[in-house]
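A.B. asks: sequence first, then the predicted structure:
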Amino acid sequence: MLAAIWHFSFHVADLDRSVAFYRDVLGMELVHVQDQDNAYTRSLVGYPDARLRVAQLAVPGKGEHVSTHDLELVEYVEPRGERQDPARHHPGAAHMAFAVADITAEHARLTGLGVRFVSPPNRITAGANTGGAACYFLDPDDITLELVQPPPHRAHLLPGGRP
């Protein structure tokens, strides 16, 4: 039986570029960076020549949880992969959503830093999060990310949120 989420992972073309984006632009905390060039890693990923660079990042202020990090970024040094079509409509495509208290302000801040948005903040008018807002944006590898402002009845669940 599953007990918790350990982390979410994205495979990236340039680990240093991606760490800079997630840390310096989005404000995540860099927890750990390591090179993985060992028998365990090769067995785990199923590539006999695998060499990876890995970074672990956490959302600040979340408090203690089972893992030290929320997001793992992986660069395959060997074998090098080829860029695939990351379009959101393809099976296997993924995205990660970040909760924010003020989506309009965060959209403006990120736009000012050159972040590429798919859409402006959209008011959620149907479903479980009616009353909130959301928008999609892209990381340096065109991985889809999302900002979500929870609806008023859930805003108190954010760090520093009000009931």
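C.D. replies: Nice, thanks for sending it over.
A.B. asks: from now on I want contacts and neighbour counts done on CA atoms only, so please keep to that.
C.D. replies: Fine.
A.B. asks: which strands and helices lie in contact with the lengthiest helix in the chain?
C.D. replies: Criterion DSSP state H: the longest helix present in the chain is helix 103-112. Helices and strands touching helix 103-112, by 3 or more Cα pairs under 8 Å, 6 or more residues apart in numbering; DSSP states H and E, are strand 144-149.
A.B. asks: second structure follows, compare the two:
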Amino acid sequence: MRLLHTMLRVGNLERSIAFYTEVLGMRLLRRQDYPEGRFTLAFVGYQDEADGAVIELTHNWDTSSYELGNGFGHIAVAVPDAYRACEEIRARGGKVVREAGPMKHGSTVIAFIEDPDGYKIELIQRDAEHG
């Protein structure tokens, strides 16, 4: 078994695809409209679906926003330098909500950003060897 994807419902698909591809550097892997169900699925990720987990962006055509709820935590992305990643993400229009620095009660360097719908994305500083 392996993890396939995390699904997020988004209010504006084009805005979300732009965020994940242009701000976070993922690729749009596939996109499919389902006119009968009035929704579109778009899959984004750093690698092909056969090689790793991706994010499924679900856009229900008749819904422009969602309440995030308190059960969802965050998506985590490994980065080589969290401080630099925050600078680059901010320069590309992304929103940093917790600056890079050591986590509470630990030494791992982390940061948090938000996507256009308010979903949290944790940046975890890891060297290339530990991905």
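C.D. replies: Perfect, thanks for sending it. Since we're looking at a predicted model, the values are computed, not measured.
A.B. asks: re earlier: buried sites along the longest helix of structure 1?
C.D. replies: I103, T104, E106, H107 (16 or more other Cα atoms under 10 Å).
A.B. asks: can you pull the contacts of the corresponding residue of structure 2 for the first one?
C.D. replies: Residue-level alignment of I103 of structure 1 against structure 2, with TM-score structural alignment as criterion, gives A82. Taking Cα atoms under 8 Å, 6 or more residues apart in numbering as the criterion, A82 of structure 2 is in contact with A100, G101, V109, I110, A111, L123, I124, Q125.
A.B. asks: helices of structure 1, start to end?
C.D. replies: Going by DSSP H, structure 1 shows helices at 15-20, 39-45, 103-112.
A.B. asks: okay, now D62 of structure 2: neighbour count?
C.D. replies: Neighbours of D62 of structure 2 under the rule other Cα atoms under 10 Å: 9.
A.B. asks: actually, L13 of structure 2.
C.D. replies: L13 of structure 2, neighbours per other Cα under 10 Å, totals 19.
A.B. asks: grab the nearest non-local neighbour of it.
C.D. replies: H59 (5.9 Å; Cα to Cα, 6 or more residues apart in numbering).
A.B. asks: then T21 of structure 2?
C.D. replies: R27 (5.4 Å).
A.B. asks: doesn't Y46 make contact with that neighbour?
C.D. replies: Yes: R27 of structure 2 is in contact with Y46 according to Cα atoms under 8 Å; the separation is 6.1 Å.
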